[in-house]
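need a structure here:
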Amino acid sequence: MSKIEQLVVLGATGSIGLSTLDVVSRNTDRFAVFALTAGQNAEKMAELCITHQPKFAVMADENAANKLKSLLANTACTTAVLAGVTAMSELSAHVDVDTVMSAIVGAAGLLPTLSAVEAGKKVLLANKESLVMSGQLFIDKVKQHGATLLPIDSEHNAIFQCMPAKLQATAGLLSDNGVSKILLTGSGGPFLTRDLKSLSSVTVAEAVAHPNWSMGQKISVDSATMMNKGLEFIEAKWLFNCHASDIEVVIHPQSIIHSMVQYQDGSVLAQMGNPDMRTPIAHALAFPERVDAGVKPLDFSQIADFTFTKPDYARYPNLKLAIDACEMGQGATTTVNAANEIAVAAFLNGQIGFTDIYRINSQTLNATEDVNVHTLEEILACDEAARIKASEFIKRGLN
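Below is the predicted model of the structure:
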C-alpha cells in the first residue's frame, strides 16, 4: 500500500480550503491532514480541527489562536495551536509534509508558499498572487529546490491538463512542443451585459453575486471587474513559461470550458466540467492519477449552448491594465496586485465606488517609478509602497 500523503492547507477556512478538505475526506486512504492554517475565523477552524484532527493549527495572530485554544479546550481534539506567518512557513516546510495547498487569499500567502517551495514540496497553487508578485523569483526557486508546482485555479488547471505530457513535466517552450496559443476563458462576471453608464452605481451586493461560482468577496469583486482574469493572465505567463502575446482571453459566460490550448496543427484541446473547484483540487492532489472529487459529470443533454466573445476593455479596463502590467515587468504586476487589494477592500467598505477600483489601480501603477525588482526584499518593498500610494489616492478622493 502506498504511503498516505501528509497535507498542509494554507487558508483552510476559505472556499478552496474547505473544498480541499472535502476531497481529502473522500480519499482518506490517500491523504491525511498534517496542519491547517487560517486568518481570524477561529469558530470554523475549531470545527475543522475536531473533524480532521490535524497535528497543528495556525491562526494569523495570537488573539485568534487563543480564541481557538479556548474553543478546543473541552473537546477530545489534541491539535497543537500556533500563531503567525513564521509558524505557517515552518509547517509548510516540515519534514513530515508531502503536499501544501496554498489557498490564502492575497499577498499574505506568499511567504508560507515560498517556504514550501524552498523545502521541495509538492505545492498546489491556488494563491495566484504568489506568482503575480514574484513570478521569476518564484519559478526560479521551484527549479532550484526541485519542488513540484501544480495549478489549482480552474483555468490554469485546465490549461495544464490540455498541455502535452512533456510540458507538464518540464517548463519548456510552447513553440517547441507544438503549442501556438493559450486560450484563457472567463465568464465575464455579473456585469457582462449591464449598461456601461450604470457601472459606477454598482453595489457591493451586486458585485459579489457571481452567476456561476461560489467564491469569497474579494475574488467575486475581482471577477466582476475582470481583474481576476488579469491576475490569471499574469499567472499563466509564469506557470507556462510564455509571453503575454502567447495568451488570449476569451469570454465564455457558461463557465463549462475552463480554458483551452491551441496547437500549431489547428487542434484546440479544451478541459470541461461543472464549475466546482473540487475537480481541479482532486486532479492536482492525485496527479498523475485520478480520484473521486464528489463532482457530478456534465450532462450534455442539459447544456443549451456555448458562446464565446472577445473581452471589451471599455467594460473591463482592469483586465487591460493587468495585461499591460504583465508586459511592463515584475514591479508593475506587484504594484497592480497590491493596489487592487487596497482598492477592493475600500469598495467593500463603502469608501469608493465600483468604477473607482480601476481609477485607484491605474493611478497607483502610473505613480510607480521602478518596475525592475528582483529580490524578495525589493518585491515586498514594492508591494508596501503600492499599498501606501493606493491608500493615499483613496483618501484624496474622500476629501
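
Going by C-alpha atoms from here, please, whenever you check contacts or count neighbours.
OK.

got the contact list for Ala383?
That one is not Ala; residue 383 is Asp. Residues near Asp383 by C-alpha atoms under 8 Å, 6 or more residues apart in numbering: Met133, Thr334, Thr335, Ala338.

Go again with 7 Å.
Thr334, Thr335, Ala338 (C-alpha atoms under 7 Å, 6 or more residues apart in numbering).

Strands of this protein, start to end?
Assigned by DSSP state E, the chain shows strands spanning 5-10, 31-37, 56-59, 80-83, 99-102, 122-125, 148-151, 179-186, 247-251, 257-263, 268-272.

Any chance of these in JSON lines with distance to Arg387 and mean neighbour count as columns?
Formatted as JSON lines, the strands of the chain follow (distance: least, C-alpha to C-alpha, whole Å; neighbours: other C-alpha atoms under 10 Å):
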{"stretch": "strand 5-10", "distance to Arg387": "23", "mean neighbour count": "25"}
{"stretch": "strand 31-37", "distance to Arg387": "25", "mean neighbour count": "25"}
{"stretch": "strand 56-59", "distance to Arg387": "24", "mean neighbour count": "27"}
{"stretch": "strand 80-83", "distance to Arg387": "25", "mean neighbour count": "20"}
{"stretch": "strand 99-102", "distance to Arg387": "23", "mean neighbour count": "27"}
{"stretch": "strand 122-125", "distance to Arg387": "24", "mean neighbour count": "24"}
{"stretch": "strand 148-151", "distance to Arg387": "27", "mean neighbour count": "21"}
{"stretch": "strand 179-186", "distance to Arg387": "27", "mean neighbour count": "23"}
{"stretch": "strand 247-251", "distance to Arg387": "28", "mean neighbour count": "18"}
{"stretch": "strand 257-263", "distance to Arg387": "32", "mean neighbour count": "23"}
{"stretch": "strand 268-272", "distance to Arg387": "37", "mean neighbour count": "17"}
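
To check against the first, give me the structure of this:
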Amino acid sequence: MHMPVRKQLIWWGVGGLGLLIAMWLLGQAILPFILGAGVAYLLDPVADRLERAGLSRTMSVVVITFGTVLIFAAVTLLVVPTLVRQAAALIETAPQMLEQARAFTTSRFPEFLPEGGTVGAALTDLGKAMGDQWQGVAQTILSSVGGVISAVAILVIVPVVAFYLLLDWDRMVAQIDDLLPREHAPTVRRLASEIDSALSGFLRGQGLVILILGTWYSVALMLVGLPFGFFIGIMAAVLSFIPYVGVLIGGLTAIGVALFSFWGDPLWIGAVVAIFAAGQVVEGNYLQPKIVGGHVGLHPVWLLLALSVFGALFGFAGMVMAVPLAAALGVLARFLIERYRASALYTGQSMPADPPLPLRVELAPRGTLQAELDEARRVADQSQYLAGQGAIPAAPPRRT
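Next up, the predicted model:
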C-alpha cells in the first residue's frame, strides 16, 4: 500500500526536528565528531586520488594522516606562536594608536572633534577601556573556547574520528544510499550531489584562496617592515571568505598601523596601500573566478545570515555547521523554487492527471496458444497413464 507524500513529509519533518533538537542539546559534546567528519570529508578526494594512483585505501589514509600530522606540527610550532605574540602586541598598542589619532585629528581638524565634545570623549574612553578590558576579554574568549574545544578533543578525538571515517567513507556513503527511500532515491541523490558540489567547491576553493592571500599579505607586509604585519596579513586572508570584509578590515588595520609607525614617510604607507590593492585585484579578477567559480551558490549575505543564526541557536557547534547547512539549505531552496514554478500555484493551471499504466500486448504466431494447450493436455494425459501403470505412485485417497 502506497504511503501518501504528505504523510512521508510529516515523518521526515519529525525526524529533522528531532535531529535539530539533539544537535541543540548535545552540540558541544558532538562537536569533535562534527569536526572529524568535516576533516574526513575534505580529505576524501585526496584518498580517492591516491587509490587511483595504485595505493590501497588503508595505505592512502595512512599517508594522508602522516602528512596532516606533519603540517599541523609545523603550523603549531612556527606560525601559531608568531600570531599569538603579534596579536597580543597589537592589542596592547591599540589604545596608544587611538589616542594618537585623536590628538592628530583634534590638532588638525578641531571642528570635527571639539574639545570636550561627545566624539572626542568617546574616543578617549574607548582607548582607556581597550587598555583595561582587552586582557580580560581575551582570557574570557580563551576560557570559553577551551571549554568548547578541549585539548583532548583537538589532539585525540578529532584525528581518530577523521581517520576511521576516512577509512570507511565510501562504504558509509554506499550504506546511506541503500537506506534512502526507494521512491525518492533519484531526487535525494541529485540534491546530495548538488550540495556536495556547492560545499566542496566553496570549502576547497576558498581554502586555497585564503592560503594564497595569507602568504601574499603576510610576506609582503613583513618585507615592508610593518609591525604586526604577519598577524594582519593572516587576519585579512581568513576574513576574505566574505568578499570585501577581509580587505576592508585588514586594509584599514594595516593602514592605521602604517600611519602610526611610518608617519612622515609616505613611501612605505603607499606600499602598504599598494599591497592590499594588488591583493584585491588578483582576488577579484583571478582567484575567485578561476578557483572558487560562480557555481558555488553561497552568497555572502546568505553565509553571514547562516553564521549568525546557527551560531545563536547552537553556539560554536552551530558556527562550525553553518557553512554545510547553508549549502544544503541553498540547494533545497532552489529545488523548491523549481518545483513551485512547475506547479499550478505558479502557472495558474491545474496539472494533468497521470496517464494510466500502459497495457502490455505480446504478439505471437497464429496457433501458439492452441499448441501450448495441446502440449499441456498431452503432459497431463501421460502423467495419468503412468500413474495407472504404477510408474508414478498415485496420490493416497483422501479421508472423509
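
Let me see the TM-score of these two.
Once superposed, the chains reach a TM-score of 0.26 (TM-score structural alignment, normalised by the length of structure 1), with 164 aligned residues with a C-alpha RMSD of 6.5 Å.

picking that back up, turn the strands of structure 1 into CSV, columns for distance to Glu232 of structure 1.
Formatted as CSV, the strands of structure 1 follow (distance: least, C-alpha to C-alpha, whole Å):
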stretch, distance to Glu232 of structure 1
strand 5-10, 20
strand 31-37, 24
strand 56-59, 27
strand 80-83, 30
strand 99-102, 15
strand 122-125, 12
strand 148-151, 11
strand 179-186, 8
strand 247-251, 10
strand 257-263, 11
strand 268-272, 17
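
Which one, of the ones you listed, ends up nearest to Leu321 of structure 1?
For Leu321 of structure 1, the closest of those is strand 247-251, at 13.5 Å, according to C-alpha to C-alpha.

Just put the contacts of Asp383 of structure 1 in JSON lines and tack on distance to Thr185 of structure 1.
Formatted as JSON lines, those follow (distance: C-alpha to C-alpha, whole Å):
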{"residue": "Thr334", "distance to Thr185 of structure 1": "23"}
{"residue": "Thr335", "distance to Thr185 of structure 1": "24"}
{"residue": "Ala338", "distance to Thr185 of structure 1": "24"}
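
Closest one to Ala83 of structure 1 out of those residues, please.
Ala338 (24.1 Å).

so what's the residue nearest to Asn318 of structure 1 when sequence neighbours are not counted up against?
Using C-alpha to C-alpha, 6 or more residues apart in numbering and skipping the chain neighbours, the partner closest in space to Asn318 of structure 1 is Met227 (5.1 Å). Met227 of structure 1 sits next to Asn318, Leu319, Ala322 when contact means C-alpha under 7 Å, 6+ apart.

The second one reaches Gly230, doesn't it?
Yes - applying C-alpha atoms under 7 Å, one finds Leu319 of structure 1 in contact with Gly230, separated by 4.7 Å.

what number of residues lie near Lys67 of structure 1?
The local packing of Lys67 of structure 1 (other C-alpha atoms under 10 Å) involves 17 other residues.

how close does it get to Met101 of structure 1?
Relative to Met101 of structure 1, Lys67 of structure 1 is positioned 24 Å away (C-alpha to C-alpha, to the nearest Å).

if we can go back for a sec, please check the contacts of Met227 of structure 1 and keep the buried ones.
Asn318, Leu319, Ala322 (16 or more other C-alpha atoms under 10 Å).

Within the helices and strands, which one has Thr58 of structure 2?
Element membership of Thr58 of structure 2, judged by DSSP states H and E, is helix 57-74.

number of nearby residues for the residue nearest to Ser130 of structure 1 when sequence neighbours are not counted?
Leaving out its chain neighbours, the residue that sits closest to Ser130 of structure 1 by C-alpha to C-alpha, 6+ apart is Leu110, at 4.9 Å. Residues near Leu110 of structure 1, counting by other C-alpha under 10 Å, number 23.

What of the one 5 residues further on?
Ser115 of structure 1 has 20 neighbouring residues, counting by other C-alpha under 10 Å.

ok, it touching Ser89?
Yes - with contact defined as C-alpha under 7 Å, Ser115 of structure 1 and Ser89 form a contacting pair (5.4 Å).

What separation do you get for Gly315 of structure 2 and Leu90 of structure 2?
To Leu90 of structure 2, Gly315 of structure 2 is 28 Å away according to C-alpha to C-alpha.

nope, Ser143 of structure 2 is what I meant
Applying C-alpha to C-alpha to Ser143 of structure 2 and Leu90 of structure 2 gives a distance of 21 Å.

swap in Ala22 of structure 2?
Taking C-alpha to C-alpha, one finds Ala22 of structure 2 at 41 Å from Leu90 of structure 2.

now Gly207 of structure 2
On the measure of C-alpha to C-alpha, Gly207 of structure 2 and Leu90 of structure 2 end up 26 Å apart.

do the same with Thr253 of structure 2
10 Å.

tell me the contacts of the residue most central in space within structure 2?
For structure 2, the residue sitting closest to the mean C-alpha position, by C-alpha atoms, centre = their mean, is Pro324 at 3.4 Å. Each residue near Pro324 of structure 2 by C-alpha under 7 Å, 6+ apart is listed here: Leu199.

What distance do you get for it to Leu267 of structure 2?
Distance, Pro324 of structure 2 to Leu267 of structure 2, using C-alpha to C-alpha: 44 Å.

quick one, helices of the stretch 251-399 of structure 1?
Using DSSP state H, counting those that start in this stretch, the helices found in the stretch 251-399 of structure 1 span residues 278-286, 317-328, 330-348, 356-366, 376-398.

nearest to Ile219 of structure 1, of those?
Relative to Ile219 of structure 1, the nearest member of the helices of the stretch 251-399 of structure 1 by C-alpha to C-alpha is helix 330-348, separated by 9.4 Å.

what angle do the closest one and helix 356-366 make?
Per axes from the mean of the first three to the mean of the last three C-alpha atoms, to 10 degrees, the angle that helix 330-348 of structure 1 makes with helix 356-366 is 150 degrees.

and helix 330-348 of structure 1, what other elements does it pack with?
Helices and strands touching helix 330-348 of structure 1, by 3 or more C-alpha pairs under 7 Å, 6 or more residues apart in numbering; DSSP states H and E, are helix 128-145, helix 317-328, helix 356-366, helix 376-398.

The shortest one: which residues count as buried?
When burial is assessed from 16+ other C-alpha under 10 Å, helix 356-366 of structure 1 yields the following buried residues: Asp356, Ile357, Tyr358, Arg359, Ile360, Asn361, Ser362, Thr364, Leu365.
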